[in-house]
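Enquirer: Build me a structure from this.
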Amino acid sequence: MLIPSVIFAQQTEIKGIVTDARTNETMSAVTVNFEGTTIGASTDNNGKYTLIADKPVTRIKVSFIGYKTVVKEIVPGKVQTINIAMAADHQVLAEVVVKSAKRAKYTNKNNPAVELIRKVIAHKNQNRIENYDYAEYKQYEKMSFYLSDLTEKFKQKKIFKNYQFLFAEQDSDAMGGKILLPIYMEEKLSDNYFRKAPYTKKQIIQANKQVKYDENFVDNEGLKAYFNRMYMDIEIYDNNIPLLGNELLSPIADGAPAFYKFFITDTIKDVSPQLIELSFTPRNTGDMLFQGRIYITMDGNYAVQRAVLTVNKNINLNFVRQMQTTLAFEKTETGKYRLSQSDLKMDFGLNKNKGGGVYGERVVLINNFEVNKPRPQYVYNGPAQMIAFNASEKGDEFWKANRPDTLKPQEANIYKNIDSLQTIASFKRTMKLITLFVAGYDNLGPFEVGPVNTFYQYNPVEGFRLRLGGRTTTTLSKRYYLETYGAYGFKDDKFKYFLSGTYSINDKSIYSFPQDYVRASIQHDTKIPGLESQFVQEDNFLMSFKRGLNEIYTYNDVFRLDYVHEYLSHFSYKIELKSWNQAPAGALYFHNTLDGAPNVINDLQTTEVMAELRYAPHEKFYQGKLYRIPIPDKYPIFTLRYQEGIKGLFKGQYNYQQVTANITKRFYLSQLGFTDVDAEGGYIFNKLPYPLLDIHHANQSYSLQLDSYNMMNYLEFVSDHYASVNIDHHFNGFFFNKVPLLQKLKLREVVSFKSLWGGVRSENNPANDPSLLQFPVAGDGKPITYTLNNGPYMETSAGIENIFKVLRVDVVRRLTYLDHPDAPKWGVRARVLVQF
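Expert: Got it, this is the predicted structure:
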């Protein structure tokens, strides 16, 4: 009867929290054990630990890589709370001299570090979440951004006189510097479910909180999508890890030993299980690779227990001054390891060594991890990510009760401070100036004027062209939108105009996803047949400068009635009624031959109904003032379009049908960069004059247009059936990084190839039928327009991008149809694009 009492009296229970002595932040994955025993545990995501022993113990030992080991005396046989503050282990050596006649050449052969990493690679699958039939967990994410490395002088500037409450301070040696200015924060709480067969990964966001700016200036959803794309999950067991829109080879990828050097730098025996510290560095320091260290468990799992990943300063990443991600893994009841915490920090700046920049951090905490607990089928159905209907409505009390981590001092008031900031008049003026510079619009409250880059232009038909326009904002109404402009050409002495009205059915801004609206518009303006500018308006000032003959224009009167409906799954459809009258202008003319005599046609009138289906899974974009700016990803985008011309409806002169299909996709090729592929095909039924056939997109400007043919002349090729493939490959400096001088310049190689197959059936070829509109010819009698019946049109280019971090310059070569008059064989084209 006395034995159980004696055993109970000897039981010792120790619990507490482990924190960083400098930052006071809790520390996860810290090893705590009773000294001299094998009884130990690791701290959880909140830094908490609990130890229980049924035998005499007198001390606990707390250890963590990079920190000084802490030993604390305890009273045996009692329940005690002992909180531990751990200090960083900064070991300073007075002097170390290493001499060697010859440094040994690094090799994978007979290298114990490489043998160990191969065992880690061989055990990858068993250590992934995909090893379980079912898994579920709760996840907390916190993302925050600051203006960083600010000086006291900067803080005290007159412009910030009313903003002192915004600034935050931290230790001067922390990433981002001492003085920070918080600008953004987002938090998410989600339930996550995994099923192996059929494969399903699903996230249900139960709560979401985000700093929000005035939507007249900032697309808050686009900003969130952009930041989440920059700071994606770091899955070390994947072969490639996304970072800032690039993909870096994981140090435990299948082919990692061919690109990394590995070294065993420590054996840690005072933790359970024992760990081996494996350091790694790229074979070529300029390659898009990580460097750092990983800690491997020596319990037969060969699992990653902890990882610290950074990048070399020579890596070809723009604006990145510092980067560090820390991953912590926790042992599950099954004996396997799963990710429990990740912390990704990056500091950006125009100057890599000093000066103000932007510091961002994303922390992910995973808890309540359970395996092999199947859920009902409906849990796994639906899109990969769903948002609870009231996710954004959770108040402060909810977040205080459910947030598993304590906010840092500089984060605690950011939501309230940003709201207060937007009430300050000087801040509103600053945002107006930024919007005018970036988007080209001057916000006047209920109405905004712009875009300013279209106020002036020159072209051979209109001469000097002046334009003034604008549109209403959400300040006037979220449901109703008006947009208009008026323009005047001093050479043709004609007014042009545009007017549209939009009604938002879902009572959201038409610039918010998902869209659901009806729009009606009328337009009278000029257009170059076949011109399709990418992210540039056709009457942009820069489009005044073109090569070769560019006097081929049409005057267009267009009425459109559109209905657009988007879904959260990124499936959308569009229905359009279009009445279009086009008349030749400039050097262009319409004529056919009747009874052997030329017959001038003044205009063409068509009326068509169009239906378009589009599916862009996981698509992300930033909604600009004029365009949606895509955030590239690996997922394909599918578009299918059908057009039906109706003769007799609104004076339409032709019956016809047209089908067009398009697929675009980005392929990531690890160390070789990435490739963008665009494939399209179309077919037009019935007999039509050439202006109603497909006029292939040409580019005679000096800007590089990815969706147009840069060596093709306007109206040079038409088709009633065609197929095209455009390939644009970016090497991300794979070759230049191995050349010492070029490595310093951070230049990147890029190549492209475009091919277009097509033709005009005999029934649509004016050479076979004089009653059709004849292909135009130049003033000297040389043909302007051709078919593709003699083979594909092809062009290729090779270029250098990342010049001054923003410029791409390509040398373009036309490969076919070189015998056409005024056909350019070589050209140099440039494009401005900011990349990481």
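Enquirer: okay, CA-based contacts and neighbour counts for the rest of this
Expert: Fine.
Enquirer: Look at Leu706 and give its secondary structure.
Expert: Following DSSP: H, G, I helix; E, B strand; the rest coil, the label given to Leu706 is coil.
Enquirer: Could you report the distance from the closest residue to it other than its chain neighbours to Leu704?
Expert: Leaving out its chain neighbours, the residue that sits closest to Leu706 by Cα to Cα, 6 or more residues apart in numbering is Gln534, at 7.6 Å. Going from Gln534 to Leu704 by Cα to Cα, to the nearest Å gives 9 Å.
Enquirer: Next, the second sequence, to be compared with the first:
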Amino acid sequence: MRYWVLGVLFFVIGISFLSAQTKVSGYVYDSNKQSVPFANIVFVNSTIGTITDENGKFYMESDQNHSSLKVSFIGFETKIIELTKRTTYEMEITLEEEAAALDAVVIYKGKTSKKNNPALDILRKIWENRRENGVKKFKQYAYDKYEKLEFDLNTIDSALINSRVFNGMEFIFEDIDTSRISGKTYLPIFLNEALSKAYGDNELNEFKEVLTGNKNAGFSDNQTLIAFVKDLYSDYDIYENYLKFFDKSFTSPLSKTGISVYNYVLSDSAYIDNKWCYNIIYYPRRENELTFKGDFWVNDSTWAIKEINLEVTKSANINWVKDLYIEQEFDVLNDSIFLITKDYFQSDFAFSKKEKSRGVYGKRTTLYDNYKFDQKKDKKFYQSQVDPYDKDIYNREDTFWQNARMESLNKDEQKVYELLDTLKTVKAFKRLYNVGTILASGYVDFNGFDFGPLFNTIGYNTIEGFRVRLGGRTYFTANDRWRIEGYGAYGFKDQKFKYGISGKYLVDRKSRLIVSAGNRNDVEQLGASLTNTNDVEGRSLASSSIVATGDNSRLTAINLSAFSLQIEPRKNFTVGVSGSFRTLEPADRSLFSLDFLDPETNELRTKIKQTEIATNLTYSPGRKTTGYGVDRIIINDGDYAQLFLNYSTGIKGILESDFEYQKIQFLYQQPWNIGGFGRLTSSLELGKTFGEVPLGLLSVVPGNQTYLSIQNTFPLLNFYEFVTDTYASLHLEHNFGGRIFSRIPLLRELNLRELVGVRGVWGELSDENIALDASGFLQTVGAPNNEAYWEYSAGVGNIFKIFRIDFHFRGNYFDNPDARNFGITGSFGFYF
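Expert: Reported below is the predicted structural model:
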């Protein structure tokens, strides 16, 4: 979800500006005209400063007038530059080496000592006292939170202004300004304000945030975009060892592992708000790692952070983000406790990290106020759900915002609201917005009916040949309480028409009680996954094997009707009950058979008829969603744990149903961020079928006969290579995030990422189930019961930023018919 939403950011436009009293930019060099990265730049007699980037470049501004600039770096003489104008761009500053450091190569390179370094002594004091600051010091806490999100189109030049894309929208370029962080020109394009009340209990380990007001400039249906950015800029604690942004773990400059990845320099000391503080500059020891550069001010008695700046280096192995800048400010309570009062986060989304490349700024400003402590609330308070969508909250009057804002909007931010009201009436803008929406969602909107998804229109498989699928859904807003979806498909080889239709209704929004029903008559690849349900909209690989390894003729014609109830009694915990009836038969009887012997009459049957009732429990702690209607969009895909338990019962006799059985299935998926060592993804599946059932109702170990990487499948298994009634499966995959490749000179600049994986499955198949099979197929396939089947793989990701390739190796069962010992799969995607 988060990756395709990123594309929409590059289709939106707008306007707004800030001004400053003093602006400076330029480069810092040594006497040999070599750039000096991570040099310290500060306005004299102030705490306003910055650090040069890897190329020695800097930009800085202040709301105050300043007459001089101080430039310093380890091994060089400090230099004072007089400023004769309020705005001084493209400065070239040359630093002279200190006499004592001319022969000290290690100092010249900027490496700081890990011994006898006063900055490290201060850092150790911060570690000792980090749990004694902030809200963690109290049993309970509460505060008011004001959050402002803004998007800006940056690097505005004449080429962009005169582009055909903006024909009819030239008025938006009447005023532009420069960013106080980067010095780039920009146009604000979107603004959202939110006010909430936050509650926390450190004893119960509970947290709850209640929205009290929300307002945005732009289109009314912006919940997905807002939620996407909020997830990217999720809350973080600078005292933690690792800070998570964009699915990646960055080493905090306050981390206990920081000494091995950062250089630290004690630069200055001064009073800030009557508190004596030390200033420490930090910058990375190596390139291509997920680190920051910047500085922080720390109090000399509590060892709490007063101010901190963090900026991601351009060499960091992260895609689509050219710059990332963070500021945090803390205030003092009762003369000793430091509490965060302001958090500013700015990122520059761009296709390229080149200096003049165009992109979109994403900015978040968060203000905290009205702290209260040790006011205990019952645990039920934290567990109870708040009505997720209150129209009054999303339509607050202007008088509410005038009183509620902790920081007044400046005149340019106010213009954003006025501009977008005008922009929404411009046909050229509507056209541009619609193109972005189609690319992001895959649907074409026809006033309440969406045609699509376009990406599923064409497919191919052995039975149907080329397949055409046309469908759509009702869609008025993201918060629709009901939705009807349907499609029709036709195979040019089997010359048969297939279809599917479903409908669902949100009965109660607070408990999320949903009623749904549907029917699907189509061709399906049974065993697409081990853990599955009789969902009418379930996954099928039948039409996705456009490029396949070997022949796959073992497809099943399924006619499935289902009715279900689902409720969410607690956030991210759902309970579902469903009833279904399905018929199963081979899609081509000459190529594949599901024949079985009736256990009572011993007669041969060619079609399975089965009625089933199922109850399932799903718990997804940490899942974040957007939308308040019958459908919700998950905005942090792959970033939360999932536990799923399904118990289903086959009922014999109803609607001529053939079998009576019980089946239990369990799935546990968990991503693990392992600090600076990357990310491990694990998936455990367990299941057992009690009772005698034929091939069509057994658990097929999911193979993959395509060249596409598909989650929780075995890339070297053919479909139906293993069939079980009892199974245990484990998948492990680790993404090192470029940690190894970044240390290899020839590979470092490519920002590639290394991946390794291992997967295995054990299973059994009873003699009674084998005896029911009249095709003889189960006599040959069997189950991996003597020893678990396993595979391992190695892969390279981030090829051209969008492609990944994996090389797979079979670990055993080499003598299976048509066994594949080696295979290659790949996938495309937008990943940070």
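Enquirer: nearest residue to the residue minimising distance to the centre of the second structure other than its sequence neighbours?
Expert: By Cα atoms, centre = their mean, the second structure has its centre lying nearest to Asn636, at 4.3 Å. Using Cα to Cα, 6+ apart and skipping the chain neighbours, the partner closest in space to Asn636 of the second structure is Lys624 (6.0 Å).
Enquirer: What does the one you found correspond to in the first structure?
Expert: Counting by TM-score structural alignment, Lys624 of the second structure lines up with Lys620 in the first structure.
Enquirer: what packs against the longest helix seen in the second structure?
Expert: In the second structure, taking DSSP state H as the definition, the longest helix is helix 427-441. Helix 427-441 of the second structure sits against helix 2-8, with contacts defined as 3 or more Cα pairs under 8 Å, 6 or more residues apart in numbering; DSSP states H and E.
Enquirer: rerun at 10 Å
Expert: Helices and strands touching helix 427-441 of the second structure, by 3 or more Cα pairs under 10 Å, 6 or more residues apart in numbering; DSSP states H and E, are helix 2-8, strand 444-445.
Enquirer: quick one: the shortest one to the first structure mean distance?
Expert: Okay, so that is strand 444-445 of the second structure. Following superposition, strand 444-445 of the second structure is found to deviate from the first structure by 2.2 Å on average (mean Cα distance after the TM-score superposition for the first structure).
Enquirer: Return the distance of that strand from the chain's centre.
Expert: Remark: strand 444-445 of the second structure is offset 25 Å from the chain centroid, using Cα atoms, centre = their mean, to the nearest Å.
Enquirer: which is the next helix or strand following that strand?
Expert: Using DSSP states H and E, the helix or strand that follows strand 444-445 of the second structure towards the C-terminus is strand 448-451.
Enquirer: That following strand maps to which residues in the first structure?
Expert: Under TM-score structural alignment, the match for strand 448-451 of the second structure is residues 446-449.
Enquirer: which residues touch that stretch?
Expert: By Cα atoms under 10 Å, 6 or more residues apart in numbering, the residues outside stretch 446-449 of the first structure that reach it are 216, 436, 440-443, 468-477, 481-485.
Enquirer: Just those: which are in helices?
Expert: Going by DSSP H, the helices hold Leu436 from these.
Enquirer: Now which of the contacts of stretch 446-449 of the first structure would you call buried?
Expert: The neighbour count (16 or more other Cα atoms under 10 Å) marks 216, 436, 440-443, 468-474, 481-485 as buried among those.
Enquirer: Excluding chain neighbours, give the residue nearest to Gln605 of the first structure in space.
Expert: Asn581 (4.5 Å).
Enquirer: burial count for that neighbour?
Expert: Per other Cα atoms under 10 Å, the neighbour tally for Asn581 of the first structure reads 19.
Enquirer: Show me what it aligns to in the second structure.
Expert: Match for Asn581 of the first structure (TM-score structural alignment): Thr583.
Enquirer: same check, this time on Thr502 of the first structure
Expert: Aligned partner of Thr502 of the first structure by TM-score structural alignment: Lys504.
Enquirer: Quick check: its match is in a strand.
Expert: Yes: counting by three-state DSSP, Lys504 of the second structure is part of a strand.
Enquirer: Average offset of the helix or strand where the match of Asn581 of the first structure lies relative to the first structure?
Expert: In this structure, Thr583 of the second structure is located in strand 573-586 according to DSSP H and E. Taken over the aligned residues, the distance from strand 573-586 of the second structure to the first structure averages 1.3 Å (mean Cα distance after the TM-score superposition for the first structure).
Enquirer: Going C-terminal from that strand, what's the next secondary structure element?
Expert: Assigned by DSSP H and E, the successor of strand 573-586 of the second structure is strand 596-597.
Enquirer: Alright, I will stop here.
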